[in-house]
Structure formats: structure tokens, C-alpha cells
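Asks: Got a predicted structure here, sequence first:
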Amino acid sequence: MQQPVRIAPSILSADFARLGEEVAAIDAAGADYIHIDVMDGHFVPNITIGPAVVKALRPHSDKVFDCHLMVAPVDPFIAAFAEAGADIITVHAEAGPHLHRTLQLIKASGAKAGVSLNPATPAGVIEPVVEDLDLILVMSVNPGFGGQAFIEGQLRKVAELRRMIDKSGRAIDLEIDGGINPETARRACDAGADVLVAGTAAFKGGHNSYATNIAALRGTD
């Protein structure tokens, strides 16, 4: 059964000079999750933050820290992100040869386990490990940069994964990330997504706009 929509603002679009303040503000504005994009300059063509920053942000919010590791190899970093305060650790199916082993490492660290799929990766990759998952993340842009245009064809993948999740009978978050705004959010939810990652659409306009932005993404504005 599909869960109520949750909003996961991506701090990639926050003011990095005031990151703790930004996390506290987006939390107060009604965010459900805090989405933390970790990029290594190898798996994706950009570099962002590491576990030390996650640890520094942890006191600024009690919300779920949803850490998306765009990192390869990823296994050596899982324990550090869990210790830093990640509640969900999502890895890419494309980032290593032993996805099941990686998911077991996440579980052993005490975090919930997620898998992300790049636009060219089919939904079927998830099927052998669906019993080990707490979250599936569909990339509706190619990962590495914020502000990209939504890839419409990924909605078919969302719908396929929704059927797979419902068939499993498990409470797995179905998250979508990339080009999410109030218009694409509605289409993503109609296809079956129940967690929306939004960067620009969540953080635009400064602190006084955050609650309005989140309400618009939720469809309750």
C-alpha cells in the first residue's frame, strides 16, 4: 500500500555557508526527511560532503537523515556515515559488484538500506534484493548536479517499482530525485512515488518561503 507523500529537501540546494541553520529552517518548515547528497567526483562528476559534515549537521534536526551515497566503491564509507548519524543509507546499484553484500553492511551498521537506480538502469535490478530494502530511489535526472530537467520516462520505472513493492507486501519507501517541482511531484505521486526529493523547489526564496515551497510540493498549498 502506498504511504502518504513525504518531502525530502536536498541540502545540495541550501546555502552551504549556513548549512546548520538551513537544515534547522527546512525542518521547521515541515520537511519529513533531510536528503543529503554525497558525491565523490568519481562515480558522479561532482564533489560534495563527507561524514564529518553529516555529524556536524545531526544536532540541527531530529528528522530522518536520508543519505544518498553517489560513491564508488561505497562499502568502505558505510560505517562512517552510520556513525555520523545517517538514518537511511542509499547506495547505487551501479556502484559495485556485490549489492547484496553492501545492503548487509548497511543493516549491520544500524541504518536502513536503500538502493538508487540511474535513469538507464532497469527496475528489474531491484527484484533479487527487494526483501532487504527499506527504500528505492529512482533518479529522474543523471546524478551529479542539481537543477537538471526531469526525465519523463522515469515515471514508467516508478510505476513498475510500485507494483513490485506492493507485491512484496513490505513497507518500502519509493523515492524520486531530480527535477521535482509542484508539477512533476504530482505526476510522480500518481505513478506511485511516496517520497519526493526536491532541491531548488524546496530551498528557493529563503527561509520565509520554505513552508510554502513544501506545501506546494505536497499539493496542500
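Replies: Happy to help now that I have it.
Asks: From now on I want contacts and neighbour counts done on CA atoms only, so please keep to that.
Replies: Fine.
Asks: measure Y33 to S140 for me?
Replies: 19 Å (CA to CA, to the nearest Å).
Asks: got it, and Y210?
Replies: According to CA to CA, Y210 and S140 sit 23 Å apart.
Asks: which outside residues touch the longest helix belonging to the chain?
Replies: Identified as the longest helix of the chain according to DSSP state H is helix 154-168. For helix 154-168, the external contacting residues (CA atoms under 8 Å, 6 or more residues apart in numbering) are 1-2, 119, 122-123, 127, 130-131, 138-140, 171-172, 174, 176, 187-188, 191-193.
Asks: Tell me which residues of it come out buried.
Replies: Q154, L155, K157, V158, A159, E160, L161, R162, M164, I165 (16 or more other CA atoms under 10 Å).
Asks: Please, where are all the helices along the protein?
Replies: Under the criterion DSSP H, the chain contains helices at 19-28, 51-57, 78-84, 99-109, 154-168, 182-191, 200-203, 210-218.
Asks: Check it against this one:
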Amino acid sequence: MTKEIMIAPSILAADFARLGEEVAAIDAAGADWIHCDVMDGHFVPNISFGADVIKAIRPYSKKPFDVHLMIAPVDPYIEAFAKAGADIITVHAEAGAHLDRSLQAIRSLGSKAGVSLCPSTPEAVIEYVLDRIDLVLVMTVNPGFGGQSFIASQIDKIRRIRTMIGGRPIRLEVDGGITRDNAAAVSAAGADTLVAGSAVFRGESAGEYAANIAAIRIAAETGRVPKLQDSSAPAKRAEESALIR
């Protein structure tokens, strides 16, 4: 069954001087999830914020907090983020030697578990943990900074992961350079959850944020609509077969 498209604005692109207000604004603007990019300056070349900031902004929205941990080591900090209010905790497959153990720890704390893959990481690394995860996050930029350009080669990876997931209740999320211009392509490849930072926080009001979110959602939903020639192909083949007979 096809999952509903979810839009998860990344607060990395928000105005940090009024972060709580920004979270409330994207909530009112139609965000489905609140995406929180946590960076440590070690695993990725940037530092963003930690569990205390997530705890501070948690009261500003009842929407799920989708917390993406770009940190290494990650295991010592999982509990703090769960207690801060993370509904989903995503760790990088590249961030530690024992991915299975990390996922077990997340679930034991009551949060949903996700795995993120950098652009150069093959999807094979998640093959043996698929039954422990609720989300796969495909990075379509190299993690560390907002505002980067989308890496088109990741479209094929998204397709392959969608095939791997099969009928499992796992969301397939993409993060990095997502705009209204490429949302259809990632959705057509099989993604059902789109993270967008700069493309959402363009403007200064909840109304402008709402228009940005709506544009990305419409584009993503358009990507799911079968092309006319594709939908008519089975009937055409049947007609041709009948003529042959």
C-alpha cells in the first residue's frame, strides 16, 4: 500500500534566534514532521544543536520530531535524545560498528528507529536490519550543511531501497537539496517522506512557509501519478494480442 506523502521541514534552515516560533510556524503551515538535524563537528564538518535544544522546542509542536543524528559515536547519546522528545531517531550506518545494537537501543527507549545512508554508502548495509527499522533516510547531499545541491545519482539508490523494503511498514525518506523542482522525481523513485530546509524556510511568515510546503507536496504527489501512456499500455497490449489471435 502506498504511504501518504509526508513533508518534514528541517529546522537547520530556521532562524535560530527564534527557533520555538519557527517550529510553531511550520506546524501551522502544514508540516507533517519536524526534522531536527543534529551535527557534532566530528562525524560531519559542522555543529548544530543537541538534546537540550530539542527539549526546549518540543512544547512548540505536537507533530512528530524526526531527529537525524549526524554524530559519532552515537550510542552514548541516544537516551538523551529520546528523553528530549524525539519520536523518531535516525542514526548513520557509517557512524558505528554495531548498527543492530544502536537500533535495538532506540526501540527499547520507545522511539522509532531509522538508518541514514551517505551518498557513497551502498544500500546493502541495511539488508540485515530491515526488520528492526521504521525508516530509511537517503542523503541526497553529503551531510553537514544546508543549502547544497541535490545529487541526482541517489535516485537509483532510492529505487533500489524501495524494492528492498517491499511490503514492510518502513518509510523511505530523502534529505538534501529537496525542492519543488525535484520532489516529483524522488517520489516517483519511491520516496514517501521529504525533508526540505531552505525550500521551506524561504520567506518570513507562516503563510509563505505554507505555500512552500504545499508546492513541494503537490510536486511529490504529481510524481506518483502514472503517465498516460503507461496506464494505457496493458490495454494496448491486450488489443494487439487479440489481433494476432
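Replies: Received the coordinates, thanks. No experiment lies behind these values; they were computed from the predicted model shown.
Asks: What angle do helix 182-191 and the longest helix of the first structure make with each other?
Replies: Computed with axes from the mean of the first three to the mean of the last three CA atoms, to 10 degrees, the direction of helix 154-168 of the first structure lies at 40 degrees from that of helix 182-191.
Asks: Just name the most buried of the helices of the first structure.
Replies: With neighbours defined as mean count of other CA atoms under 10 Å, these peak in mean count at helix 200-203, which reaches a mean of 25.
Asks: For that helix, give the aligned segment of the second structure as residue numbers.
Replies: Counting by TM-score structural alignment, helix 200-203 of the first structure falls onto residues 198-201 of the second structure.
Asks: which residues touch the matching stretch?
Replies: Identification of contacts with stretch 198-201 of the second structure by CA under 8 Å, 6+ apart yields P9, A13, A14, G146, G147, I178, T179, R180, Y209, N212, I213.
Asks: ok, 7 Å please
Replies: If you take CA atoms under 7 Å, 6 or more residues apart in numbering as the criterion, stretch 198-201 of the second structure is touched by P9, A13, A14, G147, T179, Y209, N212, I213.
Asks: from the residues you listed, which is closest to A28 of the second structure?
Replies: Among the contacts of stretch 198-201 of the second structure, Y209 lies closest to A28 of the second structure (CA to CA), at 9.1 Å.
Asks: Please name the residues that touch the closest one.
Replies: I26, A29, V200, F201, R202, G203.
Asks: Please repeat the previous calculation with a cut-off of 8 Å.
Replies: Taking CA under 8 Å, 6+ apart, we find Y209 of the second structure in contact with A25, I26, A29, V200, F201, R202, G203.
Asks: The one residue sitting closest to the centre of the second structure: what's it in contact with?
Replies: Nearest to the mean C-alpha position of the second structure, by CA atoms, centre = their mean, lies E173 at 3.2 Å. By CA under 8 Å, 6+ apart, the contact set of E173 of the second structure is L135, V136, L137, V138, A191, D192, T193, L194, V195.
Asks: Can you tell me the residue that sits opposite it in the first structure?
Replies: Using TM-score structural alignment, the partner of E173 of the second structure in the first structure is E175.
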